[in-house]
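> Pasted the sequence and its predicted model underneath.
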Amino acid sequence: MREYLKFYIDGRWVDPVTPKTLPVINPANERVAGHISAGEKADVNMAVDAARRAFETFCRTSRGERLDLLQRILGEYQKRLGDIAEAITEEMGAPTSLAQRAQAPIGMAHLEAGIQILQNFKFEEERDGTRIVKEPIGVCGMITPWNWPIFQIACKVVPALATGCTMVLKPSEEAPFSAYIWTEILDAAGVPAGVFNLVNGTGAEVGAAIASHPGVDMVSFTGSTRAGIEVAKVAAATVKRVTQELGGKSPNIILEDADFPTAVAGCVRRVMQNSGQSCSAPTRMLVPSTRIAETVMIAKESAESIVVGDPKSNATIGPVVNEAQWEKIQWLIKAGIDEGATLVTGGLGRPRGLDAGYYVKPTVFAHVQNDMTIAREEIFGPVVSILGYQSVDEAVRIANDTEYGLAAYVSGTDMGTLGEVASRLRAGQVLINGADDLAAPFGGYKMSGNGRESGEYGFHEYLETKAVIGFTPQRAAE
């Protein structure tokens, strides 16, 4: 049983102002795995005050000092890699193999990328007598989700530290264990007091307090579009910067000349990974109408090869995160059936033999129309929808016919066509033939959010731009 009842404020582990605890449920067995304290506005006030004091000195640290800090954090992270993987499996149900192969290592990858980018990042440049300066924005509020918990913490904290910002983090109350280990890592690495602060709690209490706080200069939020809208509303009164990585309903256009066995099976696997709990998953598979039967056969075989079970077994996927998410997925699967989509495999209820835990059957629907609920709403579960198209123009139209625009996928062999289709898709990332790039900017169009994370583009979200006009190095030297 994990008991994480203190917050990390001003370089110390402190008790909450008002003692109140929240249980953390292991989604694999529905049992209480531990407890955290639920913070409130007073806890956030203390954390923000500490961050503001620390900013006065941390914003003036040199590139070399911040590189040394990130290197120390990386060293401590490597020591705790196994602990982080174990915590992620326990808190949100990621299979041990996924936690060890992807969930935990991705935090290390962001640290390594941040170090590399910081080495050569341009904070200043001269333009015809004007100096353009990039300066740290100030105190940053960070609200992170449960589906890729360390990924989302690292891709916010690393660029903030690299650019000289201070911060207050509220991790998801559904998956807080890995965030505590992350905090222990930063403490062991010697992050100066007040630079990084952790306050646990709910979005309604702690998240709202961070977003509305006048001492917070920017908020970086990852989560649902509904919650992102609320964060933007409460942040608006203080005119702070708000970056949001929100929901998605990503299309995957499989062109006529694609390698169908590879493209279809790859799409299914990508959706099912992490139990479907990835905002950029290619949940709408668009294929030529003449090849739906072939697609259905491949997708069915691929989905039915996926083993659902205890995350500590050899299962391919584990449970979804909680009962509310399980119920939502069941409702959406039922909506697909009721609205006339063809259920290819999977469906309602738990997989056979799994009577406890929030497990969902890997599900594939065919003959889906883009106005159906399962094609419009983000399911956030292991559910693939197959849609047909008559022409590439129609495929692009269907792909863009969504309120979201986080990611899009295209599969084929002719690079000219692939590039032309990619240029017409309204999404923050377009992935061709399953390619990926951790350093590429990640973020969305439309209701998938604003701002970008990862790589060099992630640094810019934590910087203000100042123009110093009439200044030249020669005059300064004189």
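On my side now, so go ahead.

> contacts and neighbour counts: CA atoms only from here.
Noted.

> for the chain, which residue is closest to the average position?
For the chain, the residue sitting closest to the mean C-alpha position, by C-alpha atoms, centre = their mean, is Q152 at 4.8 Å.

> check contacts around that residue.
Neighbouring residues of Q152 by C-alpha atoms under 8 Å, 6 or more residues apart in numbering: T144, P145, T222.

> Closest to G215 out of these?
Using C-alpha to C-alpha, T144 is the member of the contacts of Q152 that lies nearest G215, at 19.4 Å.

> Comparison target below:
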Amino acid sequence: MIDARKFFIGGKWVDPINGTDRHVIDSATEDPIATISLGGSADADAAVAAAKSAFPSWSVSTREERLGLLEEILAIYRRRRSELADAVTNEMGAPTDLSNGLHTALGEIHIEAFIEVLKNFDFGHALRPDRRRDHILYEPIGVCALITPWNWPLNQMLLKVLPAMATGCTSVLKPSEEAPLSALIIAEIFDEAGVPAGVFNLVNGDGAGVGNCLTAHPDVDLVSFTGSTRAGVAITKNAADTVKRVSLELGGKGANIIFADAVENAVKAGARRCFNNSGQTCIAPTRMLVERSRYDQAVKEATEVAESLSVDLPQKSGAHIGPVVNASQFDRIQNYIDIGIQEGANLTAGGPGRPDGHNRGYFVKPTVFADCTTDMTIVKEEIFGPVLTMMPFDTEEDAIAFANDTPFGLANYIQTSDGVRANRVARALRSGMVEINNEVRAPGSPFGGYKQSGNGREGGTWGFEEFLEVKSVTGWFSDEV
């Protein structure tokens, strides 16, 4: 069993002040694999104090100093990618090929992208050519509390920690207590890279403990949170008394609109995308809307994908899906499957219970519900598991209305060969991201949503701006910053 109780505060690995032991569970076996400590208010206070102490010097560090640090972090990250992949597989059940592939690749891509942003980011400029003594400065906001989820741990940590560091902020990271092992390796990488003491700090804990302390803390200037909409609402309320900035990346219920002229593999690709990472992805295309002339065939194709997709141990190589992260997530998904059946959706694949051959572990069958309606619970609420819902539509207007009929607005998808229609529908969809014909976003693209999917953006220049204050100066004497 791994002993991972220590926190990283002020450039040192330290024992908890008032910690409580908690096991990290292998979701495939239900056995404990590590012990962490859930910190308390004293631990959160110590981490914030270290970040606050480091801010005056780090906030005035040069672009070259920060670039050198990020480049060193990138080199060490590449060297330790296999360790990070093993941690992700063990802590949240991602199959090893997925962990060694997309999970760790995304982290490397983010580091590379933020290095490029930092090289060219304009931290100060004249208001306009005829008002050169009116100057606009972009300055680090201060101490940042970064609270990250378990489903894509590396992706979400690096989307927050790196722009905070690159813009001159200091931070306290609270990773998910479900998947903390990869975060500890990230802290080791930062330590080895020479991140100055207090610029980055890590405290493990749960939302009710360390999370609440950080979000309400008077010395925290910004909270960046990724997780459920319910938790995002609670964090916003908790932060309100100190009027700090709160950036939220929350839930989603992505619609995948498949027109009759979509490419032949559009349905199968959409179903596989829904089931990827065991469905534990906020941007998963979980609502498949198919033009009626193609709908019956689409149901057959999606069902075939679900029935052909194996579910197996995450430590095995292959294209299978692994377990979901924990018992409560398993129970939540099973409850939604039961509700779908009770509400009259047509179950064409999967269903309740574990897949054959798995009598323990949090394994869920890839599940397809056809002939759904917009008033069904499984269509309205985020399930966060390998469950696809399908509906037919008759007109473009119907498809847009169905897609927008949700409190969420994170990512939507369009499949069509008609470029004019694709662009028109993309403009009409109320979401922060739209993907046409499975063309993935480029590194440095903004990530975030509308409505109850959150506010703010991560990635690229938009990710930098989240961590910066805007200062207007009149009477500026020089064009140099």
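Perfect, I can see it now. Remember, it's a predicted structure, so these values are computed and weren't measured experimentally.

> before we move on, back to that, alignment lookup: the residue nearest to the centre of structure 1 to structure 2.
Superposed on structure 2 with TM-score structural alignment, Q152 of structure 1 falls opposite Q156.

> separation between the closest residue to R66 of structure 2 other than its chain neighbours and Y138 of structure 2?
In this structure, R66 of structure 2 finds its nearest non-sequential neighbour in A166, 5.8 Å apart by C-alpha to C-alpha, 6 or more residues apart in numbering. Counting by C-alpha to C-alpha, to the nearest Å, the gap from A166 of structure 2 to Y138 of structure 2 is 12 Å.

> Comparing those two, which residue is more hemmed in?
More crowded of A166 of structure 2 and Y138, by other C-alpha atoms under 10 Å: A166, with 26 against 19.

> Trace that one over to structure 1, please.
Matched by TM-score structural alignment, A166 of structure 2 corresponds to A162 in structure 1.

> check which helix or strand covers that match.
In the assignment (DSSP states H and E), A162 of structure 1 maps to helix 149-163.

> after superposition, how close is that helix to structure 2?
Compared with structure 2 after fitting, helix 149-163 of structure 1 deviates on average by 0.5 Å (mean C-alpha distance after the TM-score superposition for structure 1).

> Can you show me the helices along the stretch 301-450 of structure 1?
For the stretch 301-450 of structure 1, applying DSSP state H, counting those that start in this stretch gives helices covering 323-338, 373-376, 392-400, 415-424.

> Most tightly packed of those?
Among the helices of the stretch 301-450 of structure 1, helix 373-376 has the highest mean neighbour count (mean count of other C-alpha atoms under 10 Å), at a mean of 22.

> average gap between that helix and structure 2?
Helix 373-376 of structure 1 sits 0.4 Å off on average (mean C-alpha distance after the TM-score superposition for structure 1).

> what's that helix aligned against in structure 2?
By TM-score structural alignment, helix 373-376 of structure 1 lines up with residues 377-380 in structure 2.

> Likewise for stretch 177-187 of structure 1?
Under TM-score structural alignment, the match for stretch 177-187 of structure 1 is residues 181-191.

> Same check on stretch 223-240 of structure 1?
Under the alignment (TM-score structural alignment), stretch 223-240 of structure 1 falls on residues 227-244 in structure 2.

> residues of that stretch that come out buried?
Residues of stretch 227-244 of structure 2 classed as buried: G227, S228, T229, G232, I235, T236, N238, A239, K244 (neighbour count, 16 or more other C-alpha atoms under 10 Å).

> what's the residue nearest to F384 of structure 2 when sequence neighbours are not counted in contact with, if anything?
Spatial nearest neighbour of F384 of structure 2, chain neighbours left out: Q280 (4.9 Å); criterion: C-alpha to C-alpha, 6+ apart. Residues in contact with Q280 of structure 2 (C-alpha under 8 Å, 6+ apart) are N151, V324, F384, G385, P386.

> Quick one: map Q280 of structure 2 onto structure 1.
In structure 1, the residue paired with Q280 of structure 2 is Q277, using TM-score structural alignment.
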